[in-house]
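> from the sequence below, what's the structure:
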Amino acid sequence: MQIYKVGGAVRDRLLGKPVTDIDWVVVGATTEEMLAKGFRPVGADFPVFLHPKSGEEYALARTERKNGRGYGGFIFHASPDVTLEEDLIRRDLTINAMAEDDQQNLTDPYHGQRDLEARLLRHVSPAFAEDPLRVLRVARFAARYAELGFTVAPETLELMRQLSESGELEALTAERSWKEIARALMEDQPQVFIEVLRECGALKVLMPEVDALFGVPQPAAHHPEIDTGVHTLSVLEQAALHKQPLSVRWACLLHDLGKGLTPEEEWPRHIAHEHKGLKLIKAVNERFKAPKDCQELALLVGEYHTHGHRALELKPSTLLELLQSFDVYRRPQRFEEFIAACEMDARGRKGLEQRSYPQADYLRGAATAARSIAVQPLLEKGFKGPELGEAIKRERLRALKAYKEAASA
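Reported below is the predicted structural model:
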């Protein structure tokens, strides 16, 4: 029995990056031997075991053979005679197909270290094209290591292009796709993930609504970058720079989908794009089964982001409707995330990345003013039921009028 550290732990150590998760491969062992040493089996598809003390995952060396569509369409074979090289060749990228023993002696049959030095994301073997999930994974790695200068090797990009055209991407489950999308959006340069997907044709398959934004012009006065797709990438980049949570990044990606529906004769204006985009945002949300908080924020940002930009001009009644839509009284954090998404949208414009966004504090102040209305005095005056609701609304409106007058003074 020989045990090797493999994959990301080896890659990141060689890159000088912190190692978080460690994967182990066991060569020359049987399931019975692992159980006898106290390892606990997990997973039904192939033999993976948890270490009796550390809890880390140890997998028996295995080979795989394609026998169906999608990510799960494989037959695995694990036995003591499977070599380390045979196990490594089934991995996606050369930089993930290295192993080291307990003395840090490197096994690198597919030149991963060379590709690390060349800053290349290159596939290990033609079997790369058998797993459509790898299109998303490579795009995610491109986003993760963009700051180090990594790019996708042309021949790997071509395989990704072939996969995108083959119909295999449609076989991916929503859960697997979302897991990769969510991880990619939380990288330091998530816009690179979208760029790579677009470059290989996968964006058109997975998110045609986002792909449709490229080449759609906007008014130069508000959008010096002109192109709606370029703007979307810039907004996503700003969200990462400002360390926004996943829900905000997802909303940033989808906020302008309605502009992809504008007839060419109306370009560069996009009248009512906020409302037109809601059905598209809903479709993307459902396609990937995004978490509820991500779904809700994306829809709200899509519908109301222009309200955010015009906050200082809004009538008190419109401001009150906005606050009601977000349920700021019970869910203040969601309104904070809306404000953040609006600010990222304002900054995601060429040359305006450092602009101030006074709307943010104004909206926070409005929410505070509306929340300051106490219900108890109204109950004491005898209001109840629908009348109480109307009385609360009147008082909040009065508070917002006073707030707006004070802010304008």
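> drop to CA atoms for contacts and neighbour counts, all remaining ones
Will do.
> what about the strands in the chain?
Secondary structure of the chain (DSSP state E): strands at 2-6, 23-27, 40-42, 48-50, 57-60, 62-66, 74-78, 99-100, 106-107, 120-121, 151-152.
> for comparison, sequence B:
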Amino acid sequence: MKVYLVGGAVRDALLGRPIVERDYVVVGSTPAKMMALGYKQVGKDFPVFLHPVSQDEYALARTERKSGQGYGGFICDFEPTITLEQDLYRRDLTVNAIAQADNGNLIDPYNGQQDLNNKILRHVGPAFCEDPLRVLRVARFAARYHHLGFCIADETMMLMKNMVQQGELKTLTQERVWLEIEKSLGDGAIEVFTTVLSHLNALNDVQPLLVQWGDEAHQKLNAQLTQVPKSDPNYKVVLFCLWLQHSSLTTLAGIEQTFKIPSKYAIALRDYCEHAATLMTPPSPKDLLKLFNKIDLWRRPERFELLINIMRFTVGFEKSQGDRLKSIAQNTRSISAQAIIAKGFSGSEIKSQLDEERLSQITHTLTL
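Alright, predicted model coming up:
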């Protein structure tokens, strides 16, 4: 039994980047042997195990054979006779097909180090086209390493284009597509990811709200995204809203179900697309109260905070505008239904009086 560090950890170490997680491949073992050593099996389609102490993932060396269409149509062979080279051959890119032995030696049968040095993302072999998810993965890697000068090999781009033309991306579930989008948002270069997909004519399969994408949209979005600090706790949500900022409210209806987008992202995007124009120019007291009511400032103040946070990266919106609006919101929230009831109002009078006092407060604050 031999254990090798593989994939992203080896690649990023060679690039001098932080290692986020470590994955290992085990050659010459079986599920029974792994569990006897205290590993916990977690893989359903093929044997993946968690180390009893580090909780890192250890997968048995395997080969794959296409058995159907789409991402999950594979039959795996994980006999102990499978070699490391066979396991590495099934991987997507040469830069991800480098292994490291426990003595530090690198095993690189498909010239991944050379491609790293030349900043090329190249597929390992013809089996690349059997998995449509790899189109999104390569686009994501191209975006992640774009600032280092990486590009996709011409022959790999041709394979990816053929996969798109053959409708392979249509076999992916929306959940899988969203996971790749969310990872790309975390990398902070979603505009590069989008441009790669645009060149592949894949946007209609991945994010049809962006089918009109072009160089001008890329450049404008890039200028906005570079201003968003990665330390922002809502970093990915902010980037997502800027990415789809030109969407109409009609097209955004029900995107949680249509594209399997988490509600936090979907709500923030709809709030931004609906209210950004109102906030760009000094809103009237009535318009501001209407906005506060619409986003339920009274029970969900964090929703307005997030909206203002996204507005900060909108061209023409000044930080001072955001600070002032947050101050108005805070002052207006201090007027509660309980305070109105304490004044003797009841029934339908409560809401009308509440709106009147809130409107008065907004008007007063706006004139200061």
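> TM between them?
TM-score for the superposed chains, counting by TM-score structural alignment, normalised by the length of structure 2: 0.94, backed by 367 aligned residues with a C-alpha RMSD of 1.9 Å.
> ranking the strands of structure 1 by burial, who's on top?
strand 120-121 (a mean of 24; mean count of other C-alpha atoms under 10 Å).
> now do stretch 273-280 of structure 1: distance to the chain's middle.
Stretch 273-280 of structure 1 sits 20 Å away from the centroid of its parent chain (C-alpha atoms, centre = their mean, to the nearest Å).
> do the same with stretch 293-302 of structure 2
With C-alpha atoms, centre = their mean, you get 26 Å for stretch 293-302 of structure 2.
> in that stretch, what's buried?
Residues 295, 297-298, 301 are the ones in stretch 293-302 of structure 2 that count as buried (16 or more other C-alpha atoms under 10 Å).
> using CSV, lay out those residues together with distance to residue 44 of structure 2.
Listed next are the buried residues of stretch 293-302 of structure 2 as CSV, based on distance: C-alpha to C-alpha, whole Å:
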residue, distance to residue 44 of structure 2
295, 42
297, 44
298, 46
301, 42
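> would you map the helices across the stretch 101-250 of structure 2?
112-118, 133-144, 154-165, 174-187, 190-199, 203-206, 215-225, 235-243, 249-252 (DSSP state H, counting those that start in this stretch).
> wait, which of those is closest to residue 101 of structure 2?
Proximity to residue 101 of structure 2 (C-alpha to C-alpha) singles out helix 112-118 among the helices of the stretch 101-250 of structure 2, at 15.4 Å.
> can you list contacts of that closest one?
Identification of contacts with helix 112-118 of structure 2 by C-alpha atoms under 8 Å, 6 or more residues apart in numbering yields 15, 93-98, 121-122.
> same question, stretch 208-225 of structure 2
Contacting residues not belonging to stretch 208-225 of structure 2 are listed as 188-189, 191-192, 194-195, 198, 203-204, 239, 242-244, 247, 251, 313-315 [C-alpha under 8 Å, 6+ apart].
> one step back: closest to residue 345 of structure 2 among the buried residues of stretch 293-302 of structure 2?
Nearest member of these to residue 345 of structure 2, counting by C-alpha to C-alpha, is residue 298, at 19.1 Å.
> tally up the residues packed near the nearest residue to that closest one once chain neighbours are set aside, please.
Leaving aside its sequence neighbours, residue 298 of structure 2 sits nearest to residue 333 (C-alpha to C-alpha, 6 or more residues apart in numbering; 5.9 Å). A count of neighbours around residue 333 of structure 2, defined by other C-alpha atoms under 10 Å, yields 16.
> for residue 32 of structure 1, same thing?
By other C-alpha under 10 Å, the residues close to residue 32 of structure 1 number 9.
> can you redo the strands of structure 1 as JSON lines with distance to residue 87 of structure 1?
Shown next, in JSON lines, are the strands of structure 1 (distance: least, C-alpha to C-alpha, whole Å):
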{"stretch": "strand 2-6", "distance to residue 87 of structure 1": "10"}
{"stretch": "strand 23-27", "distance to residue 87 of structure 1": "8"}
{"stretch": "strand 40-42", "distance to residue 87 of structure 1": "19"}
{"stretch": "strand 48-50", "distance to residue 87 of structure 1": "14"}
{"stretch": "strand 57-60", "distance to residue 87 of structure 1": "9"}
{"stretch": "strand 62-66", "distance to residue 87 of structure 1": "5"}
{"stretch": "strand 74-78", "distance to residue 87 of structure 1": "9"}
{"stretch": "strand 99-100", "distance to residue 87 of structure 1": "10"}
{"stretch": "strand 106-107", "distance to residue 87 of structure 1": "12"}
{"stretch": "strand 120-121", "distance to residue 87 of structure 1": "19"}
{"stretch": "strand 151-152", "distance to residue 87 of structure 1": "23"}
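> right, I'll leave it there.
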